[in-house]
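Student: Have a look at this fold, sequence not included:
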């Protein structure tokens, strides 16, 4: 996905995130780590404003350092 939607612009990040969401749910942590989307809530808001129905489910994730973090798990419910 990073190959198809290169760059750090918010539009590129939103495109990567939407492509991932069309395939599977993704957490804030995963979006940062694997998609280079570093402010996931802002990109989710962009997509919602474009009419995508995305729900947020809260979960606790353990990072590599062993710390627990409460993160959003985003699920694409429908496209505009």
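Tutor: Yep, it's here. Quantities reported herein were computed from a predicted structural model and do not represent experimental measurements.
Student: contacts, neighbours, all on C-alpha from now
Tutor: Will do.
Student: can you give me the strands in this protein?
Tutor: Ranges of strands within the chain are 26-27, 53-62, 68-78, based on DSSP state E.
Student: Pick the most buried one from those strands.
Tutor: strand 26-27 (a mean of 19; mean count of other CA atoms under 10 Å).
Student: A further structure is provided below for comparison with the first:
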């Protein structure tokens, strides 16, 4: 389990642009945002919540997997703004896309 480095300003900006492009609070909209982000880089649970407004990332990942996308989960430790350590998923889209 590795400790996450802070999200870069460039990645934050890219995630915020994706959030603006794919609006909506329903599960489908959240899945679309997450898939668009995963196509560019790995995303952890905190990044999905903070920058993509995906508030139950494991459920969205499950939906995408059921749709045929190959998404791998790695574990990492992040430290919140309050200084609390959490173990979260880091999701990576396999470059082959849907199965």
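Tutor: Everything's here; your move. Small disclaimer: the values here were computed from a predicted structure and weren't measured.
Student: wait, which of the strands of structure 1 is closest to residue 41 of structure 1?
Tutor: strand 68-78 (8.6 Å; CA to CA).
Student: Show me what that closest one is packed against.
Tutor: helix 10-21, strand 26-27, helix 28-35, strand 53-62 (3 or more CA pairs under 8 Å, 6 or more residues apart in numbering; DSSP states H and E).
Student: try it again with 7 Å
Tutor: strand 26-27, helix 28-35, strand 53-62 (3 or more CA pairs under 7 Å, 6 or more residues apart in numbering; DSSP states H and E).
Student: Where in structure 1 does stretch 30-48 of structure 2 fall?
Tutor: Using TM-score structural alignment, the residues of structure 1 aligned to stretch 30-48 of structure 2 are 13-31.
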